[in-house]
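Undergrad: The following comprises the amino acid sequence and a computationally predicted model.
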Amino acid sequence: MTWQPTVQVIELAVNPTFSTHWLIPNLREFNKLNPDIIINIHSLANIGDFLNREYDAAIMREDFCSPWSEREYLFEEEILPICSGSLLSQPQQKLAVDELLNEFTLLHQSTRINGWQEWFALSGISSPQVNNGPRFDLLSMLIAAVRSNPGRGAIAPVCHSARSG
């Protein structure tokens, strides 16, 4: 932590998508309650970003944590497949697994490369071949790719916080 006159500064490393969509929008209340603390937010896309810089704290997935770090569990993630709304002919339409594998390009997040394997395993589906398809560093990039509907269509597994608000 660095100190400025009467102000405490905390250097916080955070996943870019989490910081943009949850942390920053929710800082207002913290700032009201703690006017003497400034939080500097730094992008943390992978574990190397954390290990190569000096931060006071980080908010990251457990699999990014180093074995010697102190950890506090914040919330559970749920893996959900997403696709462009234009790919479904009816609202609430459900897709069969063979449709997922044969008709859609499976997109991957580089920092969660096993996302599809996790989702299929949680769905009780044994080891489909799901490693093909483009990879994106950031979740926001992955979502943009899904929205742009490249090729035959794209679908991606994303994690959604149980505490999304």
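TA: That came through fine.
Undergrad: C-alpha only now, for contacts and for neighbours.
TA: Will do.
Undergrad: which SS class is the nearest residue to Val130 once chain neighbours are set aside?
TA: Counting by C-alpha to C-alpha, 6 or more residues apart in numbering, Trp116 is the residue found nearest to Val130 once chain neighbours are left out, at 6.5 Å. Following DSSP: H, G, I helix; E, B strand; the rest coil, the label given to Trp116 is helix.
Undergrad: Please give me every residue in contact with Trp116.
TA: With contact set as C-alpha atoms under 8 Å, 6 or more residues apart in numbering, Trp116 has these partners: 108, 130-131, 156-157.
Undergrad: how near is it to Gly165?
TA: 25 Å (C-alpha to C-alpha, to the nearest Å).
Undergrad: where along the protein do the helices fall?
TA: For the chain, the helices defined by DSSP state H cover 16-18, 27-33, 47-51, 97-103, 115-122, 139-148.
Undergrad: Could I get the contacting residues of the residue most central in space within the chain?
TA: Note on the chain: the residue nearest the mean C-alpha position is Leu139, at 5.3 Å, using C-alpha atoms, centre = their mean. For Leu139, the contacting residues are 17, 109, 158, by C-alpha under 8 Å, 6+ apart.
Undergrad: Next one for the comparison:
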Amino acid sequence: MRRKIPSTSALVSFESAARHESFTKAAQELSLTQSAICRQIASLEDFLGVELFKRSRRGVKITDAGLSYSRRVALQLDAVERDTLSIMGQQGSSVIELAVVPTFGTQWLLPRLKDFQMRHPEVTLNLTNRTRPFLFADTDFDAAIYFGDADWPGTRAYRLMSENPMPVCAPAFLNGQDRLDAEQIALLPLLQQTTRPYAWRQWFNDCQVQVPRDMTGPRYELFSMLAQAAIHEMGVALIPPFLIQRELEEGRLVIANSHALTSLKAYHLMIPERKTATVSLQTFGNWLVEQAQRFKLPHDKA
């Protein structure tokens, strides 16, 4: 079926003229004559059956319909340009579009990616934040790193590591002590994580302490947000130490209690079944699992 799409040259001319609200400036930008711009836009208006500009002796003024259409066209042209530059830049290399949970991506994965680049310069890895599972068929992602139980239909899971969060806080909260027991922590503001709503309850249960307010307190979606809130003395947070190594080394955060919360859930690399034979994904997956195995956590039950 033939698509009902205007010519690309007409859309480019229109977007430029709409942005400048001037046929003359659009002609200068595109190295065309003003009459060529006029013809392109007139043909687009005929195609659409909609007036995009009001013409007068003093110039042109974009209509409401033209303004609305120009915004949509600009977004689509930007997307086409990005895709074009991306494919031009590949020059025979393989590209992996990876969805990754944000803090894990920035704090653990990115510091190790130089090693992958050096070993496999033929593979380009693009990272995009995603905090929850999605349908691969509805996206351009080739794989994902997420935290959960690996129950993701249509995918193959590669286990990386557990989380093992511990209570952390600003040094001032210790008040000169080396550590705080569970009862002392229960008296402090508890910073909650949106995606781990029962974490504090589970931690206190492990310590055999009943805390009525274990699910109260401000909620944040990302570990990086929890860390910043804890640094600014807003409360105590349950965070995996490997995600805040720099903050711990610099003394901005301290471990309030070394009891780690264990869980059956873990970080996994998820690859759609239909892509498991892709060479670049196999290469990345093998490297990632190797990196995770090298990184030993003291409380990891894997």
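TA: Here it is on my side, so go on. From a predicted model like this one, the values you see are computed outputs, not experimental measurements.
Undergrad: What's the TM-score once they're superposed?
TA: Overlay of the two chains. TM-score (TM-score structural alignment, normalised by the length of the first structure): 0.82; 159 aligned residues with a C-alpha RMSD of 2.7 Å.
Undergrad: What is the aligned counterpart of the residue nearest to Val130 of the first structure in the second structure?
TA: Aligning on TM-score structural alignment places Trp116 of the first structure opposite Trp200 in the second structure.
Undergrad: Repeat that for Asn15 of the first structure.
TA: So, by TM-score structural alignment, Asn15 of the first structure is matched to Val101.
Undergrad: Go ahead and confirm that match touches Asn129.
TA: Yes - with contact defined as C-alpha atoms under 8 Å, Val101 of the second structure reaches Asn129; the gap is 5.7 Å.
Undergrad: higher neighbour count, those two?
TA: Under the neighbour definition other C-alpha atoms under 10 Å, Val101 of the second structure and Asn129 were set side by side, and Val101 has more, 20 against 16.
Undergrad: Just want to check the distance between the more buried one and Glu183 of the second structure.
TA: 32 Å.
Undergrad: Ok, Ala79 of the second structure next?
TA: 54 Å.
Undergrad: Could you give the number of residues near Ala156 of the first structure?
TA: 24.
Undergrad: Can you find the partner of the residue nearest to the centre of the first structure in the second structure?
TA: Checking TM-score structural alignment: Leu139 of the first structure goes with Phe223.
Undergrad: what's the answer for Asn34 of the first structure, then?
TA: In the second structure, Asn34 of the first structure lands on His120 (TM-score structural alignment).
Undergrad: In stretch 139-149 of the first structure, which residues are buried?
TA: Neighbour-count burial for stretch 139-149 of the first structure flags 139-140, 142-143, 145-147, 149 (criterion: 16 or more other C-alpha atoms under 10 Å).
Undergrad: Quick one: distance of it to the chain centre.
TA: 13 Å (C-alpha atoms, centre = their mean, to the nearest Å).
Undergrad: same check, this time on stretch 122-142 of the second structure
TA: 9 Å.
Undergrad: Which positions within that stretch qualify as buried?
TA: So for stretch 122-142 of the second structure, counting by 16+ other C-alpha under 10 Å, buried means 123-124, 127, 129, 131, 136, 141-142.
Undergrad: Can you tell me what Val236 of the second structure aligns to in the first structure?
TA: So, by TM-score structural alignment, Val236 of the second structure is matched to Ile155.
Undergrad: Over to Val168 of the second structure?
TA: Val168 of the second structure maps onto Ile82 in the first structure, by TM-score structural alignment.
Undergrad: Contacts only, for its match.
TA: 146, 155-158.
Undergrad: lining up those with the second structure, which overlap?
TA: Contacts conserved in the second structure for the contacts of Ile82 of the first structure, using both residues aligned by TM-score structural alignment, their matches' C-alpha atoms under 8 Å: 146, 155-158.
Undergrad: Tabulate those residues (JSON lines), appending distance to Pro25 of the first structure.
TA: Listed next are those as JSON lines, based on distance: C-alpha to C-alpha, whole Å:
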{"residue": "Val146", "distance to Pro25 of the first structure": "24"}
{"residue": "Ile155", "distance to Pro25 of the first structure": "27"}
{"residue": "Ala156", "distance to Pro25 of the first structure": "25"}
{"residue": "Pro157", "distance to Pro25 of the first structure": "24"}
{"residue": "Val158", "distance to Pro25 of the first structure": "20"}
